[in-house]
Every structure is written in structure tokens, then in C-alpha cells.
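> here you go, sequence then predicted model.
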Amino acid sequence: MSQDILKAGVIGWPISHSLSPRLHGFWLDQLSIHGRYDAVPVVPEDLASFVRSLPENGFQGVNVTVPHKEAVMDHCDKIDDLALRIGAVNTLIVDDQGLILGSNTDHYGFKQNLLASGEIAAGPKERAAVVIGAGGASRAICTALEELGFPKIHLLNRTVSRAQSVARDLGGPILPGPLSDLPALLPDIGLLVNTSSLGMKGQDPLHVDLSDLPMECLVTDIVYNPLMTDLLRQARERGNKVVDGLGMLLYQAVPGFEAWFRPMEKPMVTDALRKYVLAGIA
């Protein structure tokens, strides 16, 4: 596909709050690429027509956010195995034949954020992980934790049936349970992850007593507004290492940017990028 301006974007409903245009715009400027990345509002009933028209409208591809990550799978020509297992697609790539390829880079973003922090290494772990929340993000995160070598992944949710559904779909070392199981599990875990919206700006707080958490346990939250959630603040104040959620957003963007804009240099997640993107949070 030949065109003067390489075009990509992010689709969702609503979408005006997205930080992705700011993020990708930073790399486009930094790497001197003649391209653009726009936030495109797409209502659910227009999803199919919009996705199928990506090639003719000159798109190299798009990111996909709520509420379309699962529904968009019906409109892809090909979906990679990882995204099929997770059951969600957040990145579409239009190939040279005009076919639409679906993948999931949330998995990569979460995993890479932990590894880049230096607080966790790849390979077998002695202690289990606890994941709070059984929404869409939890599927990608549980898969990443399995790859990182956690022997058990306790998936806790207020509605246990949702956690059971995720565990059944993914298989592997995922053990579903109610959120009320958390206090009993805390003393024996090596990682605590919040994948729910609790603690996000405008949402209810996440009430967790970390008194029995091992000091060597790492705590992370996929929420990045606020950057230091109550969970992370409480963990840090008691001496645990923490990893904020902004890095997941930044790292998940790398594979898509590389596929759409084909830069000569790999886009890097740097302190300058973090500060620039954070400045866009209202």
C-alpha cells in the first residue's frame, strides 16, 4: 500500500479521553515519520463497516479499545494464536494484501512493564500471584503471568462466576475465587496485581489491608489515573516495591507503532515519553 502519509489511530466509544494519540504523536515527531495517529469514535453498530473499510480509507491499522476488543474479532481476516486464547484484540494491522490482522499487545505491555521495572525477572517463581478483577484486561494479564513463571495465579473477583469463566477459558494455573479470599492468600504471594477499575479516578476505591503481605511482594496496578493509586501508595509506604500502570499503556503501543509506521529505529519507552503522556492526563 503506497501513500504519502502513513495513517493509524485508535477506535472506541467513547474515545476522546484516549492518551494514545499523544503517545504515538511523540514517537512520530521524535523519529521524524510522516504519519498521523487519530482517535476515531466508532459506535458499536458501525464497527463492522469501519473495520472493513480500513484498507480503502488508507489506514495501516488501528488500536482497539472499549467496548470493541471482543466484538472486533468477528471482523478480522486473521487473528494470532495469543489473541485467540485471550479472547480479545486491541491491535489491527492492514497487510500488503489489504487483509486485516488482529493481535493483542496488552499482554506484551503488561509483561514488558514488569520486566523493564527491574523488580521482577522472567523464569520460574516460588510464590503465587494474586490478580484482582476478572474483566477483559485480566485475561491478557493472567496469560502474561503464566509466561513469567508464576506457579499459581489466584484470580479474585466480587462476582466469582466471572473469574471462573476466565479460568475455564484460559486453562493453565489459574485458580478462581471470591475477593474475600484475599486476606488468607496475602502471606504467601510474590505479586499482587489490580486489574479492576477500583481506585481509578471517579471510581470506588479498592479497600485492601496489606498488613500480612510479605515485604518482598511486588505490587502493581494497571490504573494510571491517578498514577499512584491508593493500593500502590499503601504498598510503598509499608516498604513494598511498586510498579505503576502507565508503563503497560506505553509498552503495549510499541508493536503496533512498529507495524504501522515501520520506523528505522525502535520506538523507546523513556522518562521523556512518560512525562509527556502524563501531562495529557486531565
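In hand now; what should we look at? Numbering: from 1, shown residues only.

> for the rest of this, base every contact and every neighbour count on C-alpha atoms.
Noted.

> next, count neighbours for Arg162.
For Arg162, the neighbour count with other CA atoms under 10 Å is 19.

> likewise for Ser49?
Close neighbours of Ser49, defined as other CA under 10 Å, add up to 11.

> now do Lys275
Number of residues near Lys275 (other CA under 10 Å) recorded here: 10.

> show me the contacts for it.
Contacts for Lys275 (CA atoms under 8 Å, 6 or more residues apart in numbering) come out as none.

> what helix or strand is it on?
Counting by DSSP states H and E, the secondary-structure element that holds Lys275 is helix 271-278.

> next, the buried residues of that helix.
By 16 or more other CA atoms under 10 Å, the buried positions in helix 271-278 come out as 273, 277-278.

> same deal with stretch 153-170?
Here stretch 153-170 shows 153-157, 160, 162-164, 166-167, 170 as buried, counting by 16+ other CA under 10 Å.

> now intersect the residues you listed with the helices, please.
160, 162-164, 166-167, 170 (DSSP state H).

> the stretch 1-150 of the chain: helices as residue ranges?
Assigned by DSSP state H, counting those that start in this stretch, the helices in the stretch 1-150 of the chain fall at 20-30, 47-52, 81-86, 106-117, 136-148.

> below is an additional structure, to be compared with the one above:
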Amino acid sequence: MPTLSSLVNFPCHIYDSVKDIPPTVRPGGRVDKTLAAITLRSVNDDGVSGLRRPHERPADRRAQILRHACALFARQGFGGTTVRQIADAAQLLSGSLYHHFASKEAILLDILEGFFADTLDRHRASLATADDPIVALRGLIRGSLTVIAERPEASIVMVGEIRRLSQTERFRWLTERTAETTAMWRGVMEDGVRRGLLRPDLRPATTAHLVQTGVWAMAQWYRGNGRYDPDEAADVLVDLFVRGIAGPEAYRSRDLGGILGDAAASYPAVGVAPDRNAS
């Protein structure tokens, strides 16, 4: 290992390759080649320090870049983030970042591909084991909240960027992924209506869209280490979506019945028709 004094006294030259570096001659005529690893390539590859960390693999550095980029995208938006900012956060030279990703768009592509792969895997697993639409709905909600809890920044990026990105050629595949996930939610709602467990007067596609977007909007504030973990939060949301927020006696109220109007009367199981003359 080079000593501090040898580093200080080492000529301040940067060479293109190891073979171009003159050997350091130690007292007694011994040739020391331990400093020959400092080259132009090593400086560019290894960030501001210029020294490769022996324990750090390229895959680790790639994951580090993704982590910092995702945090920046979530905080200031994809368009508001520069490659220089990502490189600075990851303690890299801008040129070194391009050894791992061809562009800023390539970084975002990697983030979103991982996000949707995780989401779809969880949704498929939930539907494969559920024999009841309400249980399936809970599984979809729980899976979504787990992804939000484990990938909070990526979830914020997805919610904030997906509409704009899906209109660009490179991210056209996002339309297919979102259509696949939406079909899962819609299928659960349709099954619930067929089995008589969900209201037949509401369009399953509309209900699915409202519930799905409502859950994913929670990416802006939900964290799995808060009051509710994904399991508990899923129970609360299923109860909210299936039974609503009004108390059982509220539908018999003249005021609430009047506000709901035909909506309350159209589905007797929800409540009684409003009677404005009732006392």
C-alpha cells in the first residue's frame, strides 16, 4: 500500500494507461508499481475520488445511481432534474454516469420498469389465490400499498409523470402496463357485480378507476411505517370502499336521503328512498 508521503510526492500526472506510467524507484533500487493504478480511466470510472473502491461492484454503483436519481425525480420532477445533479448526488463525475446509463431517460426507464414489474407480480399473485372478489380487492389494495411503502419515491414519480411520459414514443409501453393493471381492477369489480356483492347500478369500469386512482394517489402521503401498515390500511380501505363512510342509520335520515336523492332510492340495499314529508 502507498504511504501518505509517497502519495504527496507522487508526480501530478494523469496517464492514459498503466503502461505509460514511469515506475517509482524506492531506496535500494526496488521498483514500486503500486501507484500504477491511478490512470485517466480510473479517475473517470470512479468519481470524484479517482480511486476504485475494491468492494464496490458495478451493479452496486448502478443501484446507487438509480436510488439518487429516483429521489431527485420525486422531489423536483424528471424535467427539473439534470444529469449533473444525479452525478453529484451519487458522487460521480458526469462522464462516469454514462458508463452505466446512456441517458437520463434510460435511468427513468429502469426505475419505472422495476416499479411495474413489482406491481404486476403482486397483483397477479393476489388474484391467483383469491376466490372472492372482496378478498381480491383487498389483495390489489394491499399490493399497491406495499409497493408504495417499499418504493415511495418511484411511486411518486409514476403518479406524477406517467400521463406525460406515456405520450412519448420511448415510454409508449407504459400505456400497455397501465391498461393491464386497470383490467385487473375492473375484472374484480365485474366479478363482484356478477356475484351480487357489489352494486349493479354502478359501472364496474368507473368504480375500478376511482378505487385504483384513489389508492395510488396515496403515494403522495402514505408511508408503511406510519399508523397503518399495508395490511391494516388495506382493511380500512376495503371497509371504506365497500361499506362507505356513512353510518348505518344515516340513510334513514331525511337530510341525507334528500341529498342522495335518486342515488339512494336506486339501490334499496343501501338505504330507503328519501321521504321529504317524514318527521
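Received the coordinates, thanks. The shown structure was predicted, so the numbers you read here are calculated from the model rather than taken from an experiment.

> superposed, what's their TM-score?
Between these two chains, after superposing, the TM-score reads 0.28 (TM-score structural alignment, normalised by the length of the second structure); 123 aligned residues with a CA RMSD of 5.5 Å.

> if we can go back for a sec, a markdown table for the helices of the stretch 1-150 of the first structure, including distance to Leu92 of the first structure?
A markdown table is the format used below for those (distance: least, CA to CA, whole Å):
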| stretch | distance to Leu92 of the first structure |
| --- | --- |
| helix 20-30 | 15 |
| helix 47-52 | 9 |
| helix 81-86 | 11 |
| helix 106-117 | 13 |
| helix 136-148 | 16 |
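
> among those helices, which comes closest to Val94 of the first structure?
Among these, helix 47-52 comes nearest to Val94 of the first structure, with 10.0 Å by CA to CA.

> burial of Gln60 of the first structure, as a residue count?
Neighbour count of Gln60 of the first structure, defined by other CA under 10 Å: 24.

> my guess is it contacts Gly256, does it?
No: counting by CA atoms under 8 Å, Gln60 of the first structure does not reach Gly256; the two are 9.7 Å apart.

> shared neighbours, these two?
In contact with both Gln60 of the first structure and Gly256: Ile93, using CA under 8 Å, 6+ apart.

> buried ones in the helix or strand harbouring Ala263 of the second structure, by neighbour count?
Taking DSSP H and E as the criterion, Ala263 of the second structure maps to helix 262-265. Within helix 262-265 of the second structure, the residues that count as buried by 16+ other CA under 10 Å are 263-264.

> mind giving me the packing neighbours of it?
With contacts taken as 3 or more CA pairs under 8 Å, 6 or more residues apart in numbering; DSSP states H and E, helix 262-265 of the second structure sits against no other helix or strand.

> show me what contacts Asp141 of the second structure?
Actually, residue 141 of the second structure is Ile. It isn't Asp. 212, 215, 234, 237-238.

> next SSE downstream of the helix or strand encompassing Glu176 of the second structure?
Glu176 of the second structure belongs to helix 173-194 when assigned by DSSP H and E. The first helix or strand that comes after helix 173-194 of the second structure along the chain, using DSSP H and E, is helix 204-216.

> ok, Glu237 of the first structure to Leu182 of the first structure distance?
Noted for Glu237 of the first structure: a distance of 20 Å to Leu182 of the first structure, by CA to CA, to the nearest Å.

> more neighbours: which of the two?
Just comparing Glu237 of the first structure and Leu182: by other CA under 10 Å the higher neighbour count belongs to Leu182, 21 against 9.

> so how far is Gly12 of the first structure from that one?
From Leu182 of the first structure over to Gly12 of the first structure the distance is 33 Å, taken as CA to CA.

> and for Val160 of the first structure?
Distance from Val160 of the first structure to Gly12 of the first structure, by CA to CA: 28 Å.

> what does Leu47 of the first structure give?
Applying CA to CA, the value for Leu47 of the first structure to Gly12 of the first structure is 9 Å.

> higher neighbour count, those two?
Neighbours per residue (other CA under 10 Å) separate Leu47 of the first structure from Gly12, with Gly12 holding more: 21 against 18.

> is it true that the more buried one touches Val51?
No: assessed by CA under 8 Å, Gly12 of the first structure is found out of contact with Val51, at 11.8 Å.

> coming back round to it: of all the helices of the stretch 1-150 of the first structure, which lies closest to Val219 of the first structure?
Closest to Val219 of the first structure of the helices of the stretch 1-150 of the first structure, according to CA to CA: helix 106-117, at 10.2 Å.

> tell me the buried residues in the closest one?
The neighbour-count check on helix 106-117 of the first structure (16+ other CA under 10 Å) flags 106-114 as buried.

> how about the helix or strand hosting Leu127 of the second structure: buried residues?
Following DSSP H and E, one finds Leu127 of the second structure within helix 104-129. For helix 104-129 of the second structure, the neighbour count (16+ other CA under 10 Å) marks 104, 107-108, 111-112, 115-116, 118-120, 122-123, 126-127 as buried.

> which other helices and strands contact it?
helix 58-76, helix 133-150, helix 152-165, helix 173-194.

> quick one: that helix to helix 133-150, angle?
Counting by axes from the mean of the first three to the mean of the last three CA atoms, to 10 degrees, helix 104-129 of the second structure lies at 150 degrees to helix 133-150.

> now helix 104-129 of the second structure and helix 173-194, what's the angle there?
Per the same axes, to 10 degrees, the angle that helix 104-129 of the second structure makes with helix 173-194 is 20 degrees.

> okay, the angle between helix 104-129 of the second structure and helix 152-165?
Using the same axes, to 10 degrees: helix 104-129 of the second structure against helix 152-165 is 110 degrees.

> if I look at Ile132 of the first structure, how far off is Asn194 of the first structure?
Counting by CA to CA, the gap from Ile132 of the first structure to Asn194 of the first structure is 5 Å.

> looking at these two, which one has more neighbours?
Ile132 (26 against 23).

> the more buried one touches Leu155, doesn't it?
Yes: using CA under 8 Å, Ile132 of the first structure makes contact with Leu155 at a distance of 6.1 Å.

> one step back: save the buried residues of helix 106-117 of the first structure as a markdown table, and put in distance to Leu231 of the first structure too.
Listed next are those as a markdown table, based on distance: CA to CA, whole Å:
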| residue | distance to Leu231 of the first structure |
| --- | --- |
| Asp106 | 21 |
| His107 | 22 |
| Tyr108 | 23 |
| Gly109 | 20 |
| Phe110 | 18 |
| Lys111 | 20 |
| Gln112 | 21 |
| Asn113 | 18 |
| Leu114 | 17 |
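
> relative to Arg139 of the first structure, which of the residues you listed is nearest.
His107 (8.5 Å).
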